[in-house]
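give me a 3D structure for the following:
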Amino acid sequence: MVIVDMHEVNLRAVDLNLLVVLEALLEERSVTRAAERLHMSQPAVSRALQRLRDTFDDLLIARSGTHYTLTPRAEHLQVELTWVLKNIRQMVQAPKFDPLRTRQVVRMAGPDVEVCQLVPELLAHLQHAAPTLQVELDSRPSDYFSALVNGDIHFVISGLAPSQQDDQLHRIFLESTEVGLMMGAAHPLASQSIDLEAYLTARHGYISLTGRGPAFADATLKAMGKKRNTVLRLTSFASVADYCERSDLVFMLPKSIVEHVGKQRDVVFRPVPEELRAPELNFYLYWHQRNHRDPMHRWLREVVQSLVV
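Have a look, this model is predicted:
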């Protein structure tokens, strides 16, 4: 009966740095040449060889006349060592990204109109710079920042700020725009200055990107002890112009979005009442810290930055 020693090797007791020295010794078959190759002193390599002999319980290299030869165990180790060290080097080496060959998938999310202002130009660039890079867009009403934190998507395009865990997120600036009122050109308020009283008497619609919760204007008015007459809540910007043209509804929207959805439509853009005016709205591209150093993500962010300069 053959008895096989099944004791597990304790890797914590093995100095894995010695494997690099072993590789040089097995290939050079000389302490002197191995020391020169490794930029080490001969005594240091000799000490390493003795530790390797103790570890493997084998001479590894043995003098044969005027030169050294490998023991049978060393010949076997050399084959295994080449594969092991190659894999370790690949594991430690920073991953490379080739945009011309990549087939990676980039998942982006944001409101449809906000996405449409950036992504078409981005795709026009990618068709030459990264022709096989796949882009998935999700503009369904959702809590995009939670999806970003959970790892479901890679990038969020938004004018909103994350409500929590923003210390885990990075961002780059895309554009700034003022916020104003969009209404049909035939609306009674379309040709006049709109004060707070006129604003409150109008009928309002608003966009809730998450599909729930009040609009920013409602929270501001509540703090003032006032309330507007909201009769419609939408979860997308796409149909806003239709409602403005065919009804007396007023929407408070970023100007850049009004210019997009209201192009060649019978709508107007008017300033908000002085009491509701706020600083310009900033749009950002957000990503999670888990992807901050990923080569593909870094490359794509640089492309985006070049497009919005």
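
contacts, neighbours, all on C-alpha from now
OK.

list the buried residues in the strand or helix carrying M182.
Element membership of M182, judged by DSSP states H and E, is strand 179-184. For strand 179-184, the neighbour count (16 or more other CA atoms under 10 Å) marks V179, G180, L181, M182, M183, G184 as buried.

who are the packing partners of it?
helix 240-246, strand 249-254, helix 255-261, strand 267-271 (3 or more CA pairs under 8 Å, 6 or more residues apart in numbering; DSSP states H and E).

and the ones you listed: which comes nearest P111?
With CA to CA, the closest approach to P111 among the helices and strands packed on strand 179-184 belongs to helix 255-261: 10.5 Å.

who touches the closest one?
Residues from elsewhere that reach helix 255-261, judged by CA atoms under 8 Å, 6 or more residues apart in numbering: 113-114, 177-180, 182, 237-241, 269.

okay, buried residues for the helix or strand encompassing Q305 please.
Using DSSP H and E, Q305 sits within helix 295-308. Buried residues in helix 295-308, defined by neighbour count with 16+ other CA under 10 Å: P295, M296, H297, L300, R301, V304.

pipe those into a markdown table and attach distance to Y68 per row.
Shown next, in a markdown table, are the buried residues of helix 295-308 (distance: CA to CA, whole Å):
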| residue | distance to Y68 |
| --- | --- |
| P295 | 45 |
| M296 | 48 |
| H297 | 51 |
| L300 | 53 |
| R301 | 55 |
| V304 | 59 |
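
and of those residues, the nearest to S191?
V304 (38.7 Å).

which non-adjacent residue is nearest that closest one?
Distance criterion CA to CA, 6 or more residues apart in numbering; nearest residue to V304, sequence neighbours excluded, is L122 at 6.9 Å.

roughly how far apart are the one you found and H260?
17 Å (CA to CA, to the nearest Å).

cool, R103 as well?
32 Å.

repeat that for L221.
The spacing between L221 and H260, counted by CA to CA, is 27 Å.

then L281?
From L281 to H260 the distance is 16 Å (CA to CA).

again with Y68
Taken as CA to CA, the span from Y68 to H260 is 78 Å.

now show me the structure for the sequence below, then we'll compare the two:
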Amino acid sequence: MTDHTNPEKLIRELDWNLLRTFMFIIQEGSITLAAKRLMLRQPSVSQALKRLETRLETVLIDRGPSHFRVTPAGQMLYQECLDIFGSLARTIQTTQGTKDVVTGKVKLALLSRIESPFFDQLLSDFHHENPEVSFDLEVMSSKAVQQAVLEKSVSLGICLVHEQHPMLRYQTLYRSFFGFYCGPGHPLFGQRDLTLDDLAGHSSISFRTDQLWDALRPIALLRAQHRLDDRVIGYTSHLGEAQRMITAGLGFGPLPLHVAERFVARGELWRLPPYGQELPIDIHLVQHKSSRLNRAEMAFSDMIQQRLDTVPLPERTYSAEA
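Okay, here's the model as predicted:
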């Protein structure tokens, strides 16, 4: 091995700003956009990428006037960069929080409209015990939640899950049941004793995860079996926006029973078949297996784990009567 390619020498002499610049180039998908984000001139960013490729003796991005493709080596380096800078950020937060175990920030990514008395009570109890801890909650899609946890930009995630990533740990936070609903302007509103066949031909609303290969597979399977997916006219990743479109009469769609029933009582939604609780959906707590938590996050994670261990799933399961 030559001195030029010695890994220890590379690590010792590598400019870490080159890795940061490379990470931004991949995230933006463009040297021009990365330069804007970094507030640098485009030639400076191009030169930084060239220096990094020269130092590593490998092509990271195959680029030209009409194409921009990350090579396998570039993909591998990008994932390592995410892990390195994510771990560094967590380490800094941990260092800043060492003076007082009850200070710091808990960063949490979650789905929209997480309605769970179990989780609400946990937040309340944690705040009562640790009033100096602040929370940073960001709402995003399930896929984005898992990616944020994987990149270690957040400490915990709450989302739907279909395929589990080997670097993440999953636990069922709560279970809910879904049913189909329509709004006051829908032709089926107010009608009783309907069957699933009565829904056929009507326009519908769907979640982006409402696919046979995704987290809401039970709903997608029911749609497919009864040919209810021919006229999907509205897609969303947010529960609130799905309910908005359903209430506005754009079409019928799936909603959690324990969320929708109070709107049924106010005459804003109408329950459609199936009338039982055939569509159980689990909401998961997601954590990185090797994430370094600051003291606030560690305390919050410990409290969640203690509650999950002592409160059985049936008490964290919500039906229409919950």
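
the helices and strands packed on strand 179-184 of the first structure: which one's closest to Q50 of the first structure?
That would be helix 255-261 among these, by CA to CA, at 72.5 Å.

mean shift of that closest one relative to the second structure?
Once fitted to the second structure, helix 255-261 of the first structure is off its aligned match by 4.2 Å on average (mean CA distance after the TM-score superposition for the first structure).

in that helix, what counts as buried?
K255, S256, I257, V258, H260, V261.

try stretch 11-24 of the second structure
Result for stretch 11-24 of the second structure [16+ other CA under 10 Å]: buried residues L18, L19, R20, T21, F22, M23, F24.

stretch 229-243 of the first structure too?
For stretch 229-243 of the first structure, the neighbour count (16+ other CA under 10 Å) marks T230, R233, L234, T235, S236, F237, V240, A241, Y243 as buried.

aligned partner of the last one in the second structure?
In this case it means Y243 of the first structure. Aligned counterpart of Y243 of the first structure in the second structure: M245 (TM-score structural alignment).

what about E80 of the second structure, helix or strand, and which?
Assigned by DSSP H and E, E80 of the second structure falls in helix 72-96.

need the contact partners of that helix.
Against helix 72-96 of the second structure from outside (CA under 8 Å, 6+ apart): 19-20, 22-23, 26, 58-61, 104, 151-153, 291-295.

are any of those residues buried, and which?
Members of the contacts of helix 72-96 of the second structure classed as buried by 16+ other CA under 10 Å are 19-20, 22-23, 26, 59-61, 104, 151-153, 291-295.

tell me which of those fall in strands.
Among those, the members found in strands (DSSP state E) are I61, G104.

now, the buried ones among the contacts of helix 72-96 of the second structure that are in helices?
Using DSSP state H, the subset of those located in helices is L19, R20, F22, M23, I26, R295.

for H202 of the second structure, state which of those is nearest.
Once CA to CA is applied, the member of these that ends up nearest H202 of the second structure is I26, at 42.5 Å.

now check the first structure for the residue matching the closest one.
Aligned against the first structure by TM-score structural alignment, I26 of the second structure finds no counterpart at all.

ok so R73 of the first structure is a helix residue?
Yes - the assignment for R73 of the first structure (DSSP: H, G, I helix; E, B strand; the rest coil) places it in a helix.

identify the residue of the second structure aligned to it.
In the second structure, R73 of the first structure lands on no residue (TM-score structural alignment).

look at R73 of the first structure and say how many residues are nearby.
Close neighbours of R73 of the first structure, defined as other CA atoms under 10 Å, add up to 14.

same check on A190 of the first structure?
The burial count for A190 of the first structure: 18, using other CA under 10 Å.

list the contacts of it.
So A190 of the first structure contacts M183, G184, V268, R270 (CA under 8 Å, 6+ apart).

isn't V45 of the first structure up against R37?
No - using CA atoms under 8 Å, V45 of the first structure makes no contact with R37, being 10.8 Å away.

can I get the buried residues of stretch 11-24 of the second structure in CSV including distance to M76 of the second structure?
Formatted as CSV, the buried residues of stretch 11-24 of the second structure follow (distance: CA to CA, whole Å):
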residue, distance to M76 of the second structure
L18, 15
L19, 12
R20, 15
T21, 16
F22, 12
M23, 11
F24, 15
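
which residue ranges form the helices in the stretch 51-200 of the first structure?
72-92, 112-129, 144-150, 196-201 (DSSP state H, counting those that start in this stretch).

mean shift between the third one and the second structure?
Comparing helix 144-150 of the first structure with its match in the second structure after superposition yields a mean distance of 1.3 Å (mean CA distance after the TM-score superposition for the first structure).

whereabouts in the second structure does that helix align?
Using TM-score structural alignment, helix 144-150 of the first structure corresponds to residues 145-151 of the second structure.
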